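J.: Mind looking at a prediction? Sequence and model below.
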Amino acid sequence: MGFTLHYKYWSNWLVLGQLIDKPRMPTAIVTGASSGIGKALVRVLVSRGYLVFAGARRVDSMQDLKLLGAHVHSLDVTDQDSIDAFKEYVEKHLEGGKLDYLFNNAGVPCKIPGAELEIEDAIYCYNVNVFGVMRMVGTFTPLLIAAKGKIVNTGSVAGEVPMPFSSVYASSKAALHSYADTLRLELAPFGVKVITTKTATVRTGITDNRGIKDDSMYKIVEDGLQSLKENTENSNPQDPDEYAKDVVNIVTRNPKPFFYVGGGLWKVYVVGLLPRSMVDSFVMKISKLDQIPKRLAELKT
C-alpha cells in the first residue's frame, strides 16, 4: 500500500512537472498570405515551428500553406465582420489566448497620378494599407498583450522616396509609418513592441498594371513612365523567401522600431545622401516628365 501511494504521488508530480515545463508553441498571424511576401512569411514561420494563422480573401490560394501545417482562413482587412470571424477562428486554436506576432502584410499598390485619380481608388488604397492595419491592431491587441508580443508592419521605402504616380501609395505607407511610430509608444507600457519594415524591391509579381489613360495629360510621356516603372521594379529585387527569412531573423531578436530590408537598398541609401534637387532631376529625366513642355510645343507646331 505504501509503495502504491508513494508511486502515485511521484507519478502525479512527474505529470504535473511535464505540463508546467512544456513550452508553448510560438504563434503568429500573417495577413495578405495568399501570395508574395505574406505567403513567404508563412512558409518561413511554419518551418521554424510556429503555429501560424494565414489570412487572405482568396482562401483557395492558400491551400499549399495548409498542407505545410498553417491554419488558413478567409480574411478581408477592409471588413470588420471578416476580421471578427477570423479572430473567433484564431481563438479556437490558440494556446492560452496568447499571440506572439501580428504580421500586418496585406496591401495594394495603387499606382495612379495624384491629379487624375478616382477618389474611390485612393479610399480603397487607404482602407487596405492603413485602416486595415488599424482594424487588425484594434482587434488583436488583447491577445498580443497577453503574450507581450510584437506587431510587425510591412512598410515601404516608397513612404520616403517620391516617385511619379506613387503619391497615393507612398502617402498610405508614410501614414502607416507615422501611425506605427506613435503606436509603439502607446503599447510599450503593456510590453508590446511595434516594428515596421521599410521594404525595398521584392520579386512578388504583384504590380499595378492600370497604365496611363488615353485622355491623361501624361500620355505624351508614357514611354518614359514605363521606363521608370521597369527601372524601379528591376532594381535587384530580392526573392520573397529570402526577404521573409531576413524579416523573421530580425524581428525575433531585439529589433529597432524601423529597419530597411529588400533588394536594391544601396539606391535607397544613395538617395538619402543626395540633395533632393538632384534626386528630383534624375527622376524627372528617367520618367521624361521634364520633356512634357517640349513635346506639347512640338504638337502645336
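T.: Looks like it arrived, so ask away.

J.: contacts, neighbours, all on C-alpha from now
T.: OK.

J.: wait, doesn't Thr201 sit right on Asn231?
T.: No: contact criterion CA atoms under 8 Å: Thr201 and Asn231 do not qualify, at 10.9 Å.

J.: between the two, who's got more neighbours?
T.: Higher neighbour count among Thr201 and Asn231: Thr201, with 22 against 13, using other CA atoms under 10 Å.

J.: what about that one, distance to Lys219?
T.: Relative to Lys219, Thr201 is positioned 26 Å away (CA to CA, to the nearest Å).

J.: so where do the strands sit in the protein?
T.: Under the criterion DSSP state E, the chain contains strands at 27-31, 51-56, 71-74, 101-104, 150-156, 193-199, 258-261.

J.: this is the comparison structure:
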Amino acid sequence: MTSTETVLITGCSDGGIGSALAIIFQKRGFHVFATARNPSKMKSLDGLSNVTLLALDVVKSDDIKAAVEAVTKHTGGTLNYLVSNAGRNHFMPILDEDLDRVRDLFEINFYGPIALTQAFAPLLIKAKGMAVYITSISGYVHVPYMGTYAASKRSLEIVAETLRLELAPLGVDVLEVVTGAVKTLGQTYFGDLKLPAGSLYKSIEDTFVSRAQGNDQVPRMDTMEYGTAVVDSIMNRTTGRFWYGNNAEMVKMSTTATSVPQSAMDAGFAMGTGLDALAK
C-alpha cells in the first residue's frame, strides 16, 4: 500500500500522448500505472521509478479486471486519477466505410473508456479522485474523411459531460481534454492506406492518403509541451473542457464563442482535401 498519489493512464506506447503524460506525472512524484495493449512498446517508461507497466486492452474485460486488481493490490483500493487516453485514429470517406471497422473504432474510442470508468469507479470514489478523457477538436468540426473518428471522440465527450454531473455527488471530478494538433505517431498508422475498389473518391486517392499521413501543412505541438499543460490542468482539478494543442483555441472560438457562417466553415475544412478537384 502507498500514500503517494496514483494515476492510471491508458495508451502509453512510446511516442504518444500517454507516454508523455506518464513521464510528467512520474517526475512530479506520482506512482504511475502506465498501460498499453503491448507493454513491450513502452520502452521509454520501462525501469523508471514509481512506474508500473500493465498490459491493458480497453476492449477486453479480462484486461480491465486484471488492471483493477493490480492497482488495488498496490494501493489498497484507491486511485487518484484515471486518464482514458487510448484510442484509434481513423481516416475514410463515409461512403467507403466498412461498418465492422467502424464498430471496432467505437469499441476502442467510446465503449472502452466507459467500461474502464465503471471498473475503476469504486477506487476513484474512495480516493475522491478524478476521471480524465482525452478527446479531440475533430468532434467540433467536420473534416472530410474523419467523420466516424470525430463521432467516436465527440460521443465520448458527451458521456464525460454527463458523468461530471453524475459523479459530483460521489466526490469525483471529470475533465475532458479537447486536444488539438499534437506530434505523435498517429499518422504512421496509415502507411498502407488505400481507398476500396470502386470508391467514388478514387481519383483523389493520392491526396486522401497524403492527408491521412499528416501532410496537411498543420503545425503540431510538441508532445511534452502538451502533456505539461494537461498535467497542470489535472493537478489543479480543472473540470469540464480544457482545450489544448495547436488550433484548439481557434476551434473553440469558432464553434463555441462566435457564429461563423456554415459556408465559411465548409470551405475552410474542405480546402486541400481534393474535394474541390473531385467537383470539377
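T.: Nice, thanks for sending it over. All values derive from a computational prediction rather than experimental measurement.

J.: Overlay the chains and give the TM-score.
T.: With the length set by TM-score structural alignment, normalised by the length of structure 2, the two chains reach a TM-score of 0.90; 271 aligned residues with a CA RMSD of 1.9 Å.

J.: So which residues of structure 1 form helices?
T.: Ranges of helices within structure 1 are 2-21, 36-47, 63-68, 80-93, 119-126, 132-147, 167-187, 222-233, 240-251, 265-273, 276-287, 292-300, based on DSSP state H.

J.: Can you tell me which of the ones you listed is packed in deepest?
T.: Mean neighbour counts were compared across the helices of structure 1 using mean count of other CA atoms under 10 Å; the top stretch is helix 36-47, at a mean of 23.

J.: Centre of the chain to stretch 194-211 of structure 1, how far?
T.: Centroid separation for stretch 194-211 of structure 1 versus its chain: 8 Å, with CA atoms, centre = their mean, to the nearest Å.

J.: oh sorry, the question was meant for stretch 72-83 of structure 2
T.: Its chain's C-alpha centre and that of stretch 72-83 of structure 2 lie 21 Å apart, by CA atoms, centre = their mean.

J.: likewise stretch 170-179 of structure 2?
T.: Relative to the mean C-alpha coordinate of its chain, stretch 170-179 of structure 2 is positioned 13 Å out (CA atoms, centre = their mean).

J.: Not counting stretch 125-137 of structure 1 itself, show me its contacts.
T.: Residues outside stretch 125-137 of structure 1 that contact it (CA atoms under 8 Å, 6 or more residues apart in numbering): 77-78, 80, 83, 104, 106-110, 151, 153, 168-169, 172-173, 175-176.

J.: How about stretch 76-93 of structure 1?
T.: 53, 55-57, 73-75, 97, 106, 127-128, 131-133, 135-136, 139-140.

J.: what does it correspond to over in structure 2?
T.: Under TM-score structural alignment, the match for stretch 76-93 of structure 1 in structure 2 covers residues 57-74.

J.: again, but for stretch 183-191 of structure 1
T.: Going by TM-score structural alignment: stretch 183-191 of structure 1 matches residues 163-171.

J.: Next, the distance between the ends of that stretch.
T.: With CA to CA applied, stretch 163-171 of structure 2 spans 12 Å between its terminal residues.

J.: One more: stretch 178-185 of structure 2?
T.: Start to finish, the residues bounding stretch 178-185 of structure 2 are 18 Å apart (CA to CA).

J.: Just the buried positions in that stretch, please.
T.: For stretch 178-185 of structure 2, the neighbour count (16 or more other CA atoms under 10 Å) marks Val178, Thr179, Gly180, Ala181, Val182, Lys183 as buried.

J.: Tell me which residue of structure 1 matches up with the last one.
T.: What that stands for is Lys183 of structure 2. By TM-score structural alignment, Lys183 of structure 2 lines up with Arg203.
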